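>>> could you look at this predicted model? Sequence included:
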Amino acid sequence: MKASALLICLSVLLPLTATAQSLSDYQWKARLILVFTPDISDPLFVEQYGLLQQAAEELEERMIKIMLITPDGEHENTGIFLGESASRYFYDHFSAEPYQMELILVGLDSYEKYRARNTVTPPSVLLNLIDSMPMRQQEIQQGYNNKSQINQTESVLPTETGGGY
């Protein structure tokens, strides 16, 4: 697949991506999936990002933002990848290697929770890990960002029957 065609495909998914300059911009607001790639045509990156696209609804429910990062901030003019200074910050902060694809899950507390190198991680692995975290368990119990909880409360509301009330 040509790089330009890939950029067009990725641009459709702009709402999934984040453009913060540092971790503090998202601390206690969002979980992050950082996807470091040496090149946007890297087959592992293409497959990984495709899987994340397919899980967009589940990721959004868990307050996850995706950041796509290249070593030198290449492709920042697309609005999809982080720019040069932000890319450098994240590469340095997480000691990511510029020649390999890495996926890092960052929790609400801005600490690394999971890392995979040169492999594709199924979204179910990330979702299960997040769902096992104490803060996510609390969100589920409180019905916060949990569509199943919201739907349950809507279904128990009384309905007007028109018969003698």
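Thanks, I have it.

>>> contacts and neighbour counts: CA atoms only from here.
Fine.

>>> what number of residues lie near the closest residue to I69 other than its chain neighbours?
Counting by Cα to Cα, 6 or more residues apart in numbering, I69 lies nearest to F36, which is 4.7 Å off, once chain neighbours are set aside. Other residues lying near F36 total 27 when counted by other Cα atoms under 10 Å.

>>> what does S148 give?
Neighbours of S148 using other Cα under 10 Å come to 10.

>>> ranges for the helices of this structure?
3-11, 43-54, 56-61, 84-94, 123-131, 134-142, 147-155 (DSSP state H).

>>> what's the closest of these to E76?
The minimum distance between E76 and the helices of the chain falls on helix 84-94, with 7.4 Å, by Cα to Cα.

>>> in addition, the following structure is provided for comparison:
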Amino acid sequence: MATPSDSVHANLSQHEWEHRLLVVFAPAADHENLARQFEMWEGHADGFAERKLRIYTVTEGDAGQFRKQPGGDVRPLTRGSAQELRDRFDVATDPFAVILVGLDGTEKRRETVPLSIDDLFRTIDAMPMRRAEMQQDGGG
């Protein structure tokens, strides 16, 4: 099976110091927790942009997607990217997991249930780099 021409490779190092990442794992694309997760984040594009967030989703088999924000355009991942993400974060094919990766490329938070927008933003806003960004953006 050929890789679609609009596919993206899950090269997380390209995001270092540019974007925070959410990597969401689910056993299937129609998994209840996956649907709940995106419902919780829907309508918060401004908050995602302000916090420099990008989203990778990995589901059954080699399936995976990339998007800049909830509800945004979806691009498929290249073949093998899903497995690379599973290997990097040590996530098997059956559990649900949400992993927050900081600007430095390290894992900052891991949940096995959908992560609320308030908890997500509170976690990020408490990070030293984010606090510096807020201070700079506020002119302080």
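Now that the structure is in, tell me what you want to look at. These numbers were taken from a predicted model, which means no experiment stands behind them.

>>> report the TM-score for the pair.
Superposed pair, TM-score by TM-score structural alignment, normalised by the length of the second structure: 0.81. Supporting alignment: 126 aligned residues with a Cα RMSD of 2.1 Å.

>>> hmm, back to that, what's the closest of the helices of the first structure to G107 of the first structure?
Using Cα to Cα, the nearest of the helices of the first structure to G107 of the first structure is helix 123-131, at 8.2 Å.

>>> re the thing from before, could you dump the helices of the first structure to JSON lines with distance to M101 of the first structure?
Converted to JSON lines, those look like this (distance: least, Cα to Cα, whole Å):
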{"stretch": "helix 3-11", "distance to M101 of the first structure": "17"}
{"stretch": "helix 43-54", "distance to M101 of the first structure": "7"}
{"stretch": "helix 56-61", "distance to M101 of the first structure": "20"}
{"stretch": "helix 84-94", "distance to M101 of the first structure": "12"}
{"stretch": "helix 123-131", "distance to M101 of the first structure": "16"}
{"stretch": "helix 134-142", "distance to M101 of the first structure": "27"}
{"stretch": "helix 147-155", "distance to M101 of the first structure": "32"}
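
>>> right, and those - which one's nearest L105 of the first structure?
Proximity to L105 of the first structure, assessed across those by Cα to Cα, is greatest for helix 123-131 (7.6 Å).

>>> what's that closest one aligned against in the second structure?
Counting by TM-score structural alignment, helix 123-131 of the first structure lines up with residues 117-125 of the second structure.

>>> what do you get for stretch 23-32 of the first structure?
Counting by TM-score structural alignment, stretch 23-32 of the first structure corresponds to residues 12-21.

>>> run through who's touching stretch 90-101 of the second structure.
Under the contact criterion Cα atoms under 8 Å, 6 or more residues apart in numbering, stretch 90-101 of the second structure has outside partners 20-27, 33-34, 59-61, 86, 107-115.

>>> whereabouts in the first structure does that stretch align?
Under TM-score structural alignment, the match for stretch 90-101 of the second structure is residues 95-106.

>>> buried set for that stretch?
A96, P98, Q100, M101, E102, L103, I104, L105, V106 (16 or more other Cα atoms under 10 Å).

>>> so which of the helices of the first structure comes closest to L23 of the first structure?
Nearest to L23 of the first structure, of the helices of the first structure and by Cα to Cα, is helix 84-94 at 8.5 Å.

>>> now the residue nearest the centre of the second structure: how far from L103 of the second structure?
For the second structure, the residue sitting closest to the mean C-alpha position, by Cα atoms, centre = their mean, is L22 at 1.9 Å. To L103 of the second structure, L22 of the second structure is 11 Å away according to Cα to Cα, to the nearest Å.
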